[in-house]
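> Predicted model and sequence below, questions to follow.
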Amino acid sequence: MSGHTVLPARKQRLVLVIIAFAVFMASLDSTIVNISLPSIAKSFDADISMISWVSLSYILALAGFLLILGRLADLKGFRKVFIAGFVMFTIGSLACGLSATLNQLIAFRAMQGIGGAALDALAPAMIVLYLPEETRGRVLGVLATVVSIGIAAGPILGGFITEYSSWHWIFFINVPIGIVAIIGAFRLLPGDPEIQKSAGFDYAGSVLIIAALSSLIYTLNRGLELGWTSPVIIGTLLLTLVCGTLFFVHERRTNGPLIDMHLLASKNFALGNAAGMILMLVDCGTLFLMPFYLENAKNLPVDSAGLLLAVPALTLMVFGVIAGMLSDRYGPRILTTGAALLAAGALFLFSGFDVDTGVPCIIATLALFGVALGLFFPPNMSQILGTSCGAGSEGVASSMMMTIRNVGAAFGVALFGTIAVFVIISTMTVRATMDISPTILATGFRAAFLWGAVLCLACAIISATIIIRADTSKTA
């Protein structure tokens, strides 16, 4: 797609509001559901392994379709794909709220994730397309603030809704917001510029990447319950290897690939994304398990648990701004390495939590974890995009980075859930339901958090090597 649509100042502000609606809905939904997972599990009599698919189906759809919908927007027009994403997200939200079975909820969460992928993939690009260059930095700062507000509001709002109404309303709340945003998008977003001829859409690559990601996450999530040597698990693992190999072979040969394989040859790009993926894995795995610890091990009310889970989001919002300024002064390497070590410390403290851990200690550790995340992600993004990709490849690099991070998020939910369930089953030798004693539940959660601390240390080691290899990465 080519061209830049110049809009009057008033319409620029209205378009920004529409885009802000999109990123707010996507960020709110990323945190509002987790706080309600214990209540949803009780509603459907599901264990941790099964209920994790309420999160996993959304994250997998998001990760699998980010590149696909970004590419589709180039071919069919940003406005069309963006509005279609809003419609799918809103209908998916309504369907989630109306779900009568867990399988229905999981399926409709995937539908939500596809819509969310359109919003996540296209919102930054639409800033470039519709708003003037001289305001771009300030506008992206506004969007970052909106995202932080959505992330912070999610557990608070979800906690109060679940405590005083029912979990169904955490999905219904998206419907009126979505309807207003869809109407506004139809009326305010200008038509797409002329679309350039291209090599076409990579259908084969799209199918292969979704198949590879889905089968891998299924293998990690269900391997413990079905048995690692069961025919189903062996089959899905083989499917992962075959589809993953075919995807990378196909991407090297096709004329219109979903990913730029040359970027992966950059050591900085690969290492920076590896570090970012690991910390996103730990982040999402921690936030998946923490509601179960607070509500089922600590026996806190859902609304109180929601308030506690807003703490890391708030400290992330504050320290994310500080990290940007410190990164310019001291460089990203020091910050990312130090932040990963700080995150390792927070996870180590989480691994010591039990049923008697005081709320002030929990708040302080959650705040420390949020500080670590806030100090890590902005300079990590600078490492990935600032030193590893040349002019003209920033858009592709950005979409690949977001896809890799969302894959990490899916891994985190699957891995932390699997570790917790394994320890619980090993201790109790019964199925991991929410009827198990709080003490045994806490034991499983502590084991997952301890492994998270180990992963954070690995992230710190990777981050410490990136700038050292900066010169060679550019010529790789």
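Perfect, I can see it now.
> make it CA atoms for all contacts and neighbour counts henceforth
Noted.
> show me what contacts residue 279?
Applying C-alpha atoms under 8 Å, 6 or more residues apart in numbering, we find residue 279 in contact with 340, 373, 455, 456, 459.
> Could you do residue 328 as well?
Going by C-alpha under 8 Å, 6+ apart, the list of residues near residue 328 is empty.
> Give me the buried stretch members for the host helix or strand of it, please.
Element membership for residue 328, per DSSP states H and E: helix 302-330. Within helix 302-330, the residues that count as buried by 16 or more other C-alpha atoms under 10 Å are 302-321, 323-324, 326-327.
> A further structure is provided below for comparison with the first:
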Amino acid sequence: MAQIGKAPCDETLILHGLHGSRAGEGEGSDCPEAARPWVLAAAIVGSSMAFIDGTVVNVALPAIQSDLRATAFQAQWVVESYALLLAALLLVGGALGDHYGRRRIFAIGIGIFALSSVACALAGNVQQLIAARAVQGVGGALLVPGSLALISAAYPEKERGKAIGTWSGFSGITAAVGPVLGGFLVDHFSWTWAFLINVPMALLVLWIVWRHVPESRGASASGGLDLWGALLATAGLGGIVYAFIEAPTQGWGSVAVLAALAIGVLGSVAFFVAERKARTPMLPLELLRIGNFSGANLLTLLLYAALGGGLYFFPLNLIQVQGYSATVAGAALLPFIFIMFALSGWAGQLVDRFGSRMPLVIGPAIAAVGFALFALPGVGASYWSGFLPAVVVLGFGMTVTVAPLTTTVMNAVGADLAGVASGVNNAVSRAAAVLAIAVFGALMAWAFDTALAGHLREMGATAQLTAFLEGERSNLAGAAIPPGADAATAAAVKRAVAESFVAGFRWVMLSSAALAVLSALSAWLMIRSTPPAAGGTDGKK
């Protein structure tokens, strides 16, 4: 659940396309009218594969961790390896479609995604699963922007809005059904079916693409690819993520951790240097000089870090601590999704009525209250009184935020840069979640270890019991009970582990609340309520 629902600017990625898609090129379309419903179907099913995969895996993690005997930090890599490659290569995936054909790149992405899904299901150990998930991320980076661009290319401007609405509606259904379906498969069959479900969907999409989807290319097909930018973005993100995930087990003084951190920092710096020189950069740095654009992206970075990092641990809490089934855990965020779906039209009018600044201050502030509410329930909490209020408040806060955020990003730049701007904002939201899961994982490990040590002292634990749990601490809430322990000791250890995880969960959620407050503050300081004049300037009317 690191990426709940759609990332910001998804609809505008369809509307404008990545790197100059056809959405803004005119009224017409070369796609035959009879083929358009097939194009829409292929885009819906294809993007649904990525949406489902992005949410199902979090619900399956406890089962994966138990079955493959993985540590909690290896389980993080199951999510991070996919999200890292998706975030770093998303913009390049869109550009590849513009250059070499959207239909072709989309089909390649579907094929890679399907084959890597089979590899995930067949993984015999967690290392193989992590590697297969990384390949899945590459496939996702090709199919996600490809699915959006296919709609843009197929429909003329007067029909595009209806197609976008249909895609968006099905995406909302996917976001709601995906985690519940994944939980059902985990509970009644196996976690492997959370990946194998992609195969029939992929075969259906490839058949539709082969028979009914015409080829198209973007206007910027001769502009060149920013491969150095993609490589450096991957190195920068990957190095920092590796350091934070591995530090709790290897230690911050470890050569591998320090080397990864250095690679991450140097890669990030080199990325910005390369973007200044690239002919067609992934991130045109001149956009960052536009106040509303940089402010909106800073808000996105902070708020989606809170959302992705905080909600990564939510299903783990429900399943491993509270004892809920995977199906129930998958359904726990349905109110969040339904609120966003039901109120999206109302939220889209907020900028017109109040300007962009006020909703982008109030929305994250409400979200901060929601995150703080997640910190209240203890072990054995009821969902209805413990977690539902937090889910509802957080959902309302994000609803107030997302549509005005997308509008602010698009209004900050001219029409010729709208596709690039929406793509950058979408990638920032995904990168924020990748970084936050890693950083919050280190925070969780520190808080868990500290709390568990305190509980063991209170129990008067023997040296043998303490040594056993020291070896289990990397499993967090999945820590095993010492073999041969009597019933009283086993119950005390189980309670201590659960309460230690909750202590870490509270640190994570309060940190998420702090990030949400900072995102509201960034909007207050950097966003101007009056939309900039056309062309991307920040002048006031």
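In hand now; what should we look at? Being a predicted model, the structure only gives us computed values, none of them experimental.
> Could you get me the TM-score between them?
Once superposed, chain against chain, the TM-score is 0.95 (TM-score structural alignment, normalised by the length of structure 1); 475 aligned residues with a C-alpha RMSD of 2.0 Å.
> on that earlier part again, what's the mean gap between the helix holding residue 328 of structure 1 and the aligned bit of structure 2?
Mean deviation of helix 302-330 of structure 1 relative to structure 2 after superposition (mean C-alpha distance after the TM-score superposition for structure 1): 2.2 Å.
> Pull up the aligned stretch in structure 2 for that helix.
The alignment of helix 302-330 of structure 1 onto structure 2 (TM-score structural alignment) spans residues 326-354.
> longest helix of structure 1?
Using DSSP state H to define each element, structure 1 has its longest helix at helix 394-428.
> Need the counterpart of residue 200 of structure 1 in structure 2.
With TM-score structural alignment as the criterion, the equivalent of residue 200 of structure 1 in structure 2 is residue 224.
> can you tell me the helix or strand for that match?
Per DSSP H and E: residue 224 of structure 2 is located in neither a helix nor a strand.
> which ones are touching it?
279, 280 are the contacts of residue 224 of structure 2 under C-alpha under 8 Å, 6+ apart.
> if I look at it, how far off is residue 97 of structure 2?
Applying C-alpha to C-alpha, to the nearest Å, the value for residue 224 of structure 2 to residue 97 of structure 2 is 12 Å.
> mind listing the strands in structure 1 by residue range?
Assigned by DSSP state E, structure 1 shows no strands.
> Taking the centroid of it, which residue is nearest it?
Note on structure 1: the residue nearest the mean C-alpha position is residue 406, at 4.4 Å, using C-alpha atoms, centre = their mean.
> what residue of structure 2 matches up with it?
Looks like residue 406 of structure 1 aligns to residue 430 there (TM-score structural alignment).
> quick one: its match and residue 264 of structure 2, what's the gap?
From residue 430 of structure 2 to residue 264 of structure 2 the distance is 17 Å (C-alpha to C-alpha).
> And for residue 192 of structure 2?
Distance from residue 192 of structure 2 to residue 264 of structure 2, by C-alpha to C-alpha: 32 Å.
> How about residue 478 of structure 2?
Here residue 478 of structure 2 is placed at a distance of 30 Å from residue 264 of structure 2 (C-alpha to C-alpha).
> what do you get for residue 387 of structure 2?
Noted for residue 387 of structure 2: a distance of 36 Å to residue 264 of structure 2, by C-alpha to C-alpha.
> who's more crowded, the two?
Comparing residue 387 of structure 2 with residue 264 by other C-alpha atoms under 10 Å, the one with more neighbours is residue 264, at 24 against 21.
> In contact with the residue nearest to the centre of structure 1, which residues are there?
59, 60, 62, 63, 277, 280.
> The first one matches what in structure 2?
Residue 59 of structure 1 is assigned residue 83 in structure 2 as its aligned equivalent, the criterion being TM-score structural alignment.
> so who does the counterpart of residue 233 of structure 1 in structure 2 touch?
In structure 2, the residue paired with residue 233 of structure 1 is residue 257, using TM-score structural alignment. Applying C-alpha under 8 Å, 6+ apart, we find residue 257 of structure 2 in contact with 242, 243, 244, 246, 247, 250, 251.
> any idea which of the residues you listed is closest to residue 500 of structure 2?
For these, the closest approach to residue 500 of structure 2 (C-alpha to C-alpha) belongs to residue 247, at 19.2 Å.
> Many thanks, have a good one.
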